[in-house]
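> predicted model, plus sequence, below.
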Amino acid sequence: MTAPERVTISEVSLRDGLQIEAAILPTGAKVALAGALADAGLTCIEATGFVHPKVIPQFADAEAVMAALPRRPGLRYAAFVPNERGAERAVAAGVDLKCGVAASDRFNALNVRMTTEQGMQSIGGIARVAAGTGSRIVGVVATAFGCPYEGAVDPNRVDRLFAQMQELGSPVTYLADTTGMADPGAIRRTVERLRRRWPEARIGLHLHNTRGLGLANALAGLDVGIRDFESSIGGLGGCPFAPLAVGNVCTEDFVHMLGAMNFETRINLDRLLDAARLAQNLVGRTLPGMVLKAGKASERHEAAERESKLG
């Protein structure tokens, strides 16, 4: 028998999930959620962002969060960094540096106040800060499938950004559907184009469920060989610089689907659902994840008796 193929999930709820939340979660709540995610078996967790607190107040406690997170063998944390100063803080905290550039100038300017070209130069500076440390650069090509301000993005620009991440040694480079513009056909075309040029590159997908296509796009990625994905517990998230943004692909829904398809994640779904309940309690509202509402497909229920009424 062939062993199930492994899919690796990077959990982004503590960063991408919380950055759009108006209520600031206490440091202890963030650390508790990270612990619950780690207990479920997640080995890659994006825990915070080293950004100016005036830009995203949710991450004003970035150092405190990183100092309190549970550390265990095989568990890697990452933090979003927009510039060299953020990189210095992340290296001091001993975490991987998540850095990206949008293929759209307009979106990149809103996100990090730089053009795409300036962003590419900034990534070079971030790489110099990380060089020789235990912190890796993990690259992201944002708005890789379209921009709500500029529309279609130039494939050549996506390729250039992807090439830069490869040159900087990113162990996996994520193509981000930052604002939910992708469809399964676009996922397939983009991945196949990059694979032709970089057949050995490790490509990941960061998907949003903005228009209800999150899992469909993930399935398209699986079909063309993608085995690295980013998702968010409960479907938390949404980019604060995208109009009408809604959440990321839901981690527990995705893990449930992968299990049904006989992929290996090494994630305990029951504990993951516990983490989703915790996240829902912490933000104080019902989250969009479906398995948390409906339960696992493997669960069985007693049939309720119905009274028959004639006439």
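All right, it came through fine. Quick caveat, the model's predicted, so the values are computed rather than measured. Numbering: from 1, shown residues only.

> hey, let's count contacts and neighbours off CA atoms from now on
Will do.

> which residues touch the residue positioned nearest the centre of the chain?
Geometric centre of the chain, nearest residue: Glu230, 3.5 Å, by CA atoms, centre = their mean. By CA atoms under 8 Å, 6 or more residues apart in numbering, Glu230 lies in contact with 9-12, 204-207, 249.

> what helix or strand does it sit in?
In this structure, Glu230 is located in strand 228-231 according to DSSP states H and E.

> need the contact partners of the helix or strand following that strand.
Sequence-wise, the next helix or strand downstream of strand 228-231 (DSSP H and E) is helix 251-260. Contacts of helix 251-260 with the rest of the structure, by CA under 8 Å, 6+ apart, involve 11, 215, 231-235, 264-265, 267, 269, 272-273, 276, 289-292, 296.

> the structure to be compared is supplied as follows:
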Amino acid sequence: MNLPTKVTIIEVGPRDGLQNEQSFVDTEVKKKFIRQLAASGIKEMEITSFVSPKWVPQMSDAAEIVQAAPAGARSIVLAPNRRGVDRVLDTASKAVALFVGVSNTFNKKNINKPTKESMKELRPIISELKKKDFFVRACISTAFYCPYEGRIPEADTLSLCREFVEAGVDELSVADTIGMAVPTESFSLFSLIKKELPEPMVTAHFHDTRRTALANIFAALQAGIDRFDTSAGGLGGCPFAPGASGNVATEDVVYMLHRMGIETGIDLNKLREAIDTIAPAISRPIDTGYYQLTGNSD
């Protein structure tokens, strides 16, 4: 069995996990959540997003969140366009996530542009960010399935990944945005990406809509992937992906990896403390396996 001895977890709860939460989460609660995640041993995380406050009020405190970013962790902020990047440049952030959907329909509904137009806009932005010593993460949405177009050909996903690599990004985060992939598809796509694009870091991003995320992670591990996006408490969901549930839960992934003898550097008890902080501030109960089995007060 081809498995790594160590895996890096990229925590996306503070950004991807909270972006679709209808009730505004107090900024101080977000800051505490992020601090506790870092204290649990997480070294990389998406902490906020520089999107329009009009469309995503939850992220209206992005600049303040960046100011409170924990030392010793790579704190990534998402920027959907030129305007968002300009706002990032006014902060102390040095790590940016940019995103594009493989599906044209999804991309149009998400950022009102077809995929090719998005890439045309992003190439000079990536070049500019790299010249300013930014870490640049490319988030590849609808890499397996699209809620509007159905199955996405592997060749299309690989082509978009290659465009980002040629543009100079440091990392590819390849997402099963609506949680429809199965382990054979996970193994196939990630094996292809690792074979064809060996240079950049490749991260797998799974949603748990159909409860296949852990199985897909296991398949990706065997394909050579050792980086995974996860969300504490299984928080998340995408307003432009009907039916998609939250991201795979950090605590469930870490528990599985530790039982398999794979190191993550994350303390599960401290991670649960972070979830205890955010749980009262969100609209739905935390129902992930590890969290429920280890007990919560509410």
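Okay, I see it. Predicted, not measured: the structure shown is a model, and the values here were computed from it.

> now the TM-score, please.
TM-score for the superposed chains, counting by TM-score structural alignment, normalised by the length of structure 2: 0.93, backed by 292 aligned residues with a CA RMSD of 1.7 Å.

> if we can go back for a sec, just the buried subset of the contacts of helix 251-260 of structure 1, please.
Burial by neighbour count, 16 or more other CA atoms under 10 Å: within the contacts of helix 251-260 of structure 1 this picks out 11, 215, 231-235, 265, 267, 269, 272-273, 276, 289, 291-292, 296.

> rewinding a little: buried subset of the contacts of Glu230 of structure 1 as a ChimeraX selection?
To isolate the buried ones among the contacts of Glu230 of structure 1 in ChimeraX, judged by 16+ other CA under 10 Å, type:
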select :9,10,11,12,204,205,206,207,249
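
> ok, the contacts of Glu230 of structure 1 vs Cys147 of structure 1, which is closest?
Leu207 (13.9 Å; CA to CA).

> that closest one maps to what in structure 2?
Counting by TM-score structural alignment, Leu207 of structure 1 lines up with Phe206 in structure 2.

> can you tell me the helix or strand for that match?
Residue-wise, Phe206 of structure 2 maps onto strand 201-206 under DSSP H and E.

> that strand vs structure 1 - mean distance after superposition?
Compared with structure 1 after the fit, strand 201-206 of structure 2 shows a mean deviation of 1.2 Å (mean CA distance after the TM-score superposition for structure 1).

> now the helix or strand that that strand is followed by: buried residues?
Sequence order places helix 213-222 as the next helix or strand after strand 201-206 of structure 2, per DSSP H and E. Neighbour-count burial for helix 213-222 of structure 2 flags 213-214, 216-222 (criterion: 16+ other CA under 10 Å).

> want to try a markdown table for these, with distance to Ser127 of structure 2 as columns?
What follows is the buried residues of helix 213-222 of structure 2, written out as a markdown table (distance: CA to CA, whole Å):
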| residue | distance to Ser127 of structure 2 |
| --- | --- |
| Ala213 | 34 |
| Leu214 | 35 |
| Asn216 | 33 |
| Ile217 | 32 |
| Phe218 | 34 |
| Ala219 | 33 |
| Ala220 | 30 |
| Leu221 | 31 |
| Gln222 | 33 |
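
> okay, stretch 74-83 of structure 2 sits on what stretch of structure 1?
Counting by TM-score structural alignment, stretch 74-83 of structure 2 sits on residues 76-85 of structure 1.

> quick one: secondary structure of Gly72 of structure 2?
coil (DSSP: H, G, I helix; E, B strand; the rest coil).
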